[in-house]
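**Student:** sequence isn't available, so here's the structure alone:
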C-alpha cells in the first residue's frame, strides 16, 4: 500500500468526500501517534526518575562502601599497630625475663661455687682434724683393763 491516497478527480478538483475521509483518518492517526508519544514521554520520564533514584542510591551505597572500606583500613592499621605494640612489649618482657634468669643463674653458680669452696675447706679441715685425732689416738696408750675380780671388789661382792 502506498503512503499517498489517490483521489478521484471531479469537475473542480479532487473528490472532497474522499479528501475529508482521508483527512479524518490521518487526523485520527496523528492523534493516536500523539497519544503514543505522550505515553512514551511519560514512560521516559518515569524511567528517567527511576534511573535518577537508582543512580542516587548507587552513589549513596558507593559512598557508604568507601567509608566502610576506610573504616576497615583504619581498624586494620590500628590492629596492626596494637599487635606490633603487644609483640614489642612481649619481646621486651621476654628479654627482661631472660636477663633476670641469666643474672639469677649466675648468682646461683657463684653461690654454688662458694658452697663448693666452703665444703672443700670444711672437708680439708675435717680431714686434718681427723688425722690429728688419729695421731693423738695412736700416741695415747690405753690403760690396762682391770681384772674381773678387781672390778667386783668395787661392788663389794664376795667371790
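**Tutor:** Looks like it came in fine. Keep in mind that this is a model prediction, so the values were computed, not measured.
**Student:** for the rest of this, base every contact and every neighbour count on C-alpha atoms.
**Tutor:** Will do.
**Student:** and residue 122, how far from residue 111?
**Tutor:** Distance, residue 122 to residue 111, using Cα to Cα, to the nearest Å: 16 Å.
**Student:** equivalent analysis for residue 72, please.
**Tutor:** In this view, residue 72 and residue 111 are 57 Å apart by Cα to Cα.
**Student:** below is structure B, check it against A:
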C-alpha cells in the first residue's frame, strides 16, 4: 500500500542518544508532505486528463469506424447503382436494336410493296397509253376517212 501524506505526518521516530535534530526532521517531513501532496494532486490531474483523452480517442475511433462503414456502404451502393445502370443501358440498347430491326424490316416490306405498286402502275400506264394511242389513231383515221366528206357535202371528185 502506497504511503500517504497523513502517514508521513503521523510518523513518529524513536529518540535515541545522539539522534537527529527533531525540529529539522519535522521541517523536512513537512516539506516532504507538501511535495508528496503536490505530486499526488498532479498525478490525479494527469490521470483525469489521460482518462478524458482516452474518452476522446475512443469517441474519435468510433467516429472513424462509423465513417469507414459508411464509406464502405456508400461504395457498395455506388457499385450497385453502376452495375444496375450498365444492365439498364444494355437493356435499352437491345430494345432499341430490336425496334430498329423491326422498323427496317417494316420499311423493307413497305418499300417492296411500293416497288410492286410502281411496277403495276407502270404496266397500267403502258396499257392505258397503248389504248389511248389506239383510240387516237382510230379517231384520226375516222377524221381522215371519207365519211366526213359525205357529211360536208363533198364528193370524191371535188377537191
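**Tutor:** Yes, it's here. Predicted model only: the values in this text are computed from it and were never measured.
**Student:** overlay them and tell me the TM-score.
**Tutor:** The TM-score (TM-score structural alignment, normalised by the length of structure 1) is 0.76; 136 aligned residues with a Cα RMSD of 1.9 Å.
**Student:** quick check: longest helix of structure 2.
**Tutor:** Taking DSSP state H as the criterion, structure 2 has its longest helix at helix 22-144.
**Student:** which residue in structure 1 aligns with residue 103 of structure 2?
**Tutor:** Under the alignment (TM-score structural alignment), residue 103 of structure 2 pairs with residue 97 in structure 1.
**Student:** okay, now its match: neighbour count?
**Tutor:** 12 (other Cα atoms under 10 Å).
**Student:** and what of residue 86 of structure 1?
**Tutor:** Residue 86 of structure 1: 12 surrounding residues under other Cα under 10 Å.
**Student:** over to the one 4 residues further on?
**Tutor:** For residue 90 of structure 1, the neighbour count with other Cα under 10 Å is 12.
**Student:** now residue 16 of structure 1
**Tutor:** 14.
**Student:** could you do residue 99 of structure 1 as well?
**Tutor:** 12.
**Student:** repeat for residue 66 of structure 2
**Tutor:** Residue 66 of structure 2 has 12 neighbours, counted by other Cα under 10 Å.
**Student:** how about residue 9 of structure 2?
**Tutor:** Residues near residue 9 of structure 2, counting by other Cα under 10 Å: 13.
**Student:** could you check how far it is from residue 83 of structure 2?
**Tutor:** From residue 9 of structure 2 to residue 83 of structure 2 the distance is 78 Å (Cα to Cα).
**Student:** could you do residue 72 of structure 2 as well?
**Tutor:** 16 Å.
**Student:** before we move on, what about residue 101 of structure 2?
**Tutor:** Computed as Cα to Cα, the residue 101 of structure 2 to residue 83 of structure 2 distance reads 27 Å.
**Student:** repeat that for residue 100 of structure 2.
**Tutor:** 25 Å.
**Student:** then residue 22 of structure 2?
**Tutor:** From residue 22 of structure 2 across to residue 83 of structure 2, the span is 89 Å (Cα to Cα).
**Student:** just residue 44 of structure 2 next, same as before
**Tutor:** Distance from residue 44 of structure 2 to residue 83 of structure 2, by Cα to Cα: 58 Å.
**Student:** likewise for residue 121 of structure 2?
**Tutor:** Residue 121 of structure 2 sits 56 Å away from residue 83 of structure 2, going by Cα to Cα.
**Student:** residue 14 of structure 1 -> structure 2?
**Tutor:** Residue 14 of structure 1 maps onto residue 20 in structure 2, by TM-score structural alignment.
**Student:** secondary structure class for its match?
**Tutor:** With DSSP: H, G, I helix; E, B strand; the rest coil as the basis, residue 20 of structure 2 sits in coil.
**Student:** and the gap between residue 144 of structure 2 and residue 128 of structure 2?
**Tutor:** Taking Cα to Cα, one finds residue 144 of structure 2 at 24 Å from residue 128 of structure 2.
**Student:** ok, now residue 107 of structure 2?
**Tutor:** When distance is defined by Cα to Cα, residue 107 of structure 2 is 30 Å away from residue 128 of structure 2.
**Student:** do residue 121 of structure 2 as well
**Tutor:** 10 Å.
**Student:** what do these two both touch?
**Tutor:** Taking Cα atoms under 8 Å, 6 or more residues apart in numbering as the contact rule, residue 121 of structure 2 and residue 128 have no neighbour in common.
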